[in-house]
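>>> From the sequence below, what's the structure:
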Amino acid sequence: MRVIQATRLGGPEVLALADMPDPVPGPDQTLVDVEAAGINFADIKRIEGSYGATTTPFVPGSEVIGRTADGRRVMGFATNAYASKALIGDPVDVPDDLKPGQALALLVQGLSAWHLLRTAARLSPGETVVVNAAAGGVGHLAVQLAREFGAGRVIGTASTAEKRDLVLELGADAAVDGDADGYAERVVEAGQGRPADIVLDAVGGRVFEAALDALAPFGRLVTYGSSGGEPLPAVDPGLLTQRNISVTGYWLGGSLHLPGMTTPLRELMELTAIGRLRPLAGGEYPLADARRALEDLAGRRTTGKLVLIP
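Here you go, the predicted model:
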C-alpha cells in the first residue's frame, strides 16, 4: 500500500511518499480501503514531536473513511491513517451522499466541538459564547452547536473578512477580527456590551491572554490548542479568584478511553442528516500532496475539513 511517512521530526517538509505491506487486522479491527484520511492540526504537532517521543519513520493520521471488504462505507479512528489501507476499531456506517470531508469533520472536530461546549464549558441556555478561529475545523462546528444548544449570543473570530462572512453564514450573531490587539473590546462590543460567558480558544499566546480579559464573572475559557505558534502563558490563580473566572483544558485524544465519549457522534450524524448541522468539507489533496496540505493548514489558509485522497 502507499503511505505518507514522517522520515524524521520537523515540519511538513519531512513527509515523503513510501510503500509498505498491507496491515493485518487484529481482534476488533476492520481493514478498509481508504477513501479519504482526515487531516488534523494534531498531525502537525505529532510530526514536530510536540506530542511526546515518537520513533521515526512513522505514518501520521488518526481517522479515515473507506470501504470494507463487503462494501460497507464506514469511518473510524485509525493509527497510520495517511495510507491507502488502514485498520479501524468500532466502524461507524456513513451514508453514501455524505462527502468524505463532511463525514470526517464529525469524527474529531465534531466530537471536540460537542465536548468543548457540553463537557468542558458546561454551556447553559442564554449564555454568550465566543469561538476563536471560528472558520476552522472545530470552530465552524462549535458555532453551529452553540446555537443548537441554546446559547443566547454566538460570536466568532476569524482573521479575514471572507472567513468572517462564512462565520455569519453558519449562524453566528457577530464575527470579529481575532487579533489579540483590541480583542476584548471587539468581543464586548459584539456582545452588545456584555462580556463572554464562554470562550473556546485553540490559538493560544496573546489571544489566550486577551480572551481572559473578555470574560464575564464566572466566565470560562476553554483552551484546546495553540495553533497561533505562541506558547500558552502561565495563568495567575489570584487573577482567577479576583475575577471569579476559570480556565480549563480539553483534548479529545486524552478522553476517548473514558466511557461514552464517542456517544455524541450519533447526535452529530442525526443533526447533519436533518440539515441542522452543516459540516464543511474543505480542500481535498492527493495523498502525495500531504506536505502542501499541512503547510496550508499551518498557514491558516484553509476552511472546513481537509482530507487526503489516496
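>>> Every contact and neighbour count from this point should use C-alpha atoms.
Will do.
>>> Spell out, range by range, the strands that occur in the stretch 1-150 of the chain.
Applying DSSP state E, counting those that start in this stretch to the stretch 1-150 of the chain gives strands spanning 2-6, 15-19, 30-38, 63-67, 73-77, 85-88, 92-93, 128-131.
>>> Would you pull up how far the fifth one lies from the middle of the chain?
Right, strand 73-77. For strand 73-77, the separation from the chain centroid amounts to 17 Å (computed by CA atoms, centre = their mean, to the nearest Å).
>>> quick one more, to check against the first:
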Amino acid sequence: MRAIISNSHGPVLQEASKPVYGSDGVLVRVRAGSLNRIDLALMKGMTHGGLGGSGFPLGVEWAGEVVEVGGSVTRWAVGDRVMAAGGGAFAEFAVGSERQMYAVPEGVSFEQAACLPVSMQTMHDALSTNGKLAQGQTVLFQGASSGMGIMGMQAAKYLGAGMVIGSSTTQERRDRLKEFGADMVFDSRLPEWVSEVLEATNGRGVDLLIDFLAGPLVNDGLLATRIGGRMINIGRMAGESGEFNFDLHNMRRIKYIGASFRLRTPEEVAAVIEKASEALGPALKEGALRMPMDSVYPMEEAHKAFEKMAQNKHFGKIVISID
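Below is the predicted model:
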C-alpha cells in the first residue's frame, strides 16, 4: 500500500506493508486523514502515546470504509463508513479497534469526517466528564481558533452552555469564531482581557475554562475563572512550563485538571468514545457540529500540508485525501 512515512527528509510518500489486525480489529480502506498539531512531532520521528516513530505511516485521525473485520467483531461490517482517532492515518489502509470508531453520518464526506473524531472525543471529555459543564454555565476557550476550540465551542452550546467566550490573536480569526458558537471574543495578548471577561460575567468569572495555551497565560486564567470554577488543560501551545500562582489557585479554590489521553488505557479511551458518541452523535446527524476545512491535499503533496500546519496560518483542518 502507499503511505506517507516519517524519515529524515520529512513526510515521504512510499510503499509500506498493509497493517495486520487481530480478532477484535477492523481493517479500513482510508479515504481521508486530517492533520493535528502532534503530526509535526511525529514527522520528526518522535512517538506519541505509542504512535509514530521513524519509518511508520504518519497521521492520527482518519475516515474510510470497512473492508475486513476480525472474528470477534460484531459492531461493524464490511462496507460501513467509519472514522476514528488512530495511528497510520496517511496510508491506504489502517486498523481500527471495534470500540474506538464512530459511524460516519449520512451526508458527511470522508474529508469532513476525518476532521471530527479527535476534537469530538477530546472536547466532550473536557467539557462534560472533567469540566462538569451544567446548563447555562459560562465557558471560555483559551486559543479557540484551533480545530479543538472550534469543535469545543459548538459542543458547549449543544450541551447547554450559556455564554461561550473564545480567544484568538488575529482579528480575522476572532471574527470567524462567532460562526461557531462564540458569544464574545478577545485577544489574549492584550493586558485588559481578564477585565473584559470579568465585565462580561458581571465580575464573577467563567465557570469553566478550556485551556489550549498554558504557559504565561495560566495565572490570568485563574483570575478569569470564578471562585470554585474549573480549568481543564488540553494543550500547551504558549509554553510547557512557567510561573504558577499557587496562592491565587488556592484562594480561588479552582480545580485545575490535566486531560491528556496518552496514559489512558484502551478501555478508558473506549469509554470516552462511547460517551462522546452518545452525547454528540445526534448533533453530528443534525448538522449542529461542523468543522471548516482549510485545505485538502493529495498524498503526493503531503509536504505542503505539513508546511501549512507548521506555519499556523490555517483556520479549521488541513486534510490529506487518500485516493
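>>> just to revisit the earlier point, make a markdown table out of the strands of the stretch 1-150 of the first structure and add distance to Gly205 of the first structure and mean neighbour count.
Converted to a markdown table, these look like this (distance: least, CA to CA, whole Å; neighbours: other CA atoms under 10 Å):
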| stretch | distance to Gly205 of the first structure | mean neighbour count |
| --- | --- | --- |
| strand 2-6 | 27 | 23 |
| strand 15-19 | 27 | 17 |
| strand 30-38 | 26 | 24 |
| strand 63-67 | 28 | 27 |
| strand 73-77 | 30 | 23 |
| strand 85-88 | 35 | 26 |
| strand 92-93 | 37 | 16 |
| strand 128-131 | 16 | 29 |
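>>> Ok, which of these comes nearest Ile274 of the first structure?
strand 92-93 (16.7 Å; CA to CA).
>>> The closest one - contacts with which helices or strands?
When contacts are defined as 3 or more CA pairs under 8 Å, 6 or more residues apart in numbering; DSSP states H and E, strand 92-93 of the first structure sits against strand 73-77.
>>> Okay, angle between whichever strand or helix holds Glu268 of the second structure and strand 81-85 too, please.
Assigned by DSSP states H and E, Glu268 of the second structure belongs to helix 266-286. Orientation note: helix 266-286 of the second structure sits at an angle of 130 degrees relative to strand 81-85 (axes from the mean of the first three to the mean of the last three CA atoms, to 10 degrees).
>>> Ok, which of the strands of the stretch 1-150 of the first structure comes nearest Gly254 of the first structure?
That would be strand 73-77 among these, by CA to CA, at 13.5 Å.
>>> Which residues are in contact with the counterpart of Val129 of the first structure in the second structure?
In the second structure, Val129 of the first structure lines up with Val139, judged by TM-score structural alignment. By CA atoms under 8 Å, 6 or more residues apart in numbering, the residues touching Val139 of the second structure are Ala156, Ala161, Gly162, Met163, Val164, Ile165, Val206, Asp207, Leu208, Leu209, Ile210.
>>> Please flag which of the residues you listed sit within helices.
Ala156 (DSSP state H).
>>> Would you list the buried entries among the contacts of Val139 of the second structure?
Ala156, Ala161, Met163, Val164, Ile165, Val206, Asp207, Leu208, Leu209, Ile210 (16 or more other CA atoms under 10 Å).
>>> if I pick Arg67 of the first structure, what's in contact with it?
Applying CA under 8 Å, 6+ apart, the residues near Arg67 of the first structure are Val32, Asp33, Val34, Glu35, Arg73, Val74.
>>> what does it align to in the second structure?
By TM-score structural alignment, Arg67 of the first structure lines up with Glu65.
>>> One more: Val235 of the first structure?
So Val235 of the first structure corresponds to Phe244, using TM-score structural alignment.
>>> Tabulate the contacts of Arg67 of the first structure in TSV, adding columns for distance to Pro21 of the first structure.
Below are these laid out as TSV (distance: CA to CA, whole Å):
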residue	distance to Pro21 of the first structure
Val32	14
Asp33	14
Val34	15
Glu35	18
Arg73	23
Val74	22
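>>> for these, which one is nearest Thr54 of the first structure?
Nearest to Thr54 of the first structure among these, with distances taken as CA to CA, is Val34, at 24.1 Å.
>>> just checking, the closest one touches Ala86?
Yes: between Val34 of the first structure and Ala86 there is a contact under CA atoms under 8 Å: 6.6 Å.
>>> Please enumerate the shared neighbours of those two.
Common neighbours of Val34 of the first structure and Ala86, using CA under 8 Å, 6+ apart, are Val64.
>>> Report the contact partners of the match of Val235 of the first structure.
So Phe244 of the second structure contacts Val218, Asn219 (CA under 8 Å, 6+ apart).
>>> Helix, strand, or coil at it?
Under the three-state scheme (DSSP: H, G, I helix; E, B strand; the rest coil), Phe244 of the second structure adopts coil.
>>> Surely Pro23 of the first structure and Ser84 touch.
No: using CA under 8 Å as the test, Pro23 of the first structure is too far from Ser84 to be in contact (10.4 Å).
>>> Who has more neighbours out of these two?
Neighbours were counted for Pro23 of the first structure and for Ser84 using other CA atoms under 10 Å; Ser84 has more, 23 against 13.
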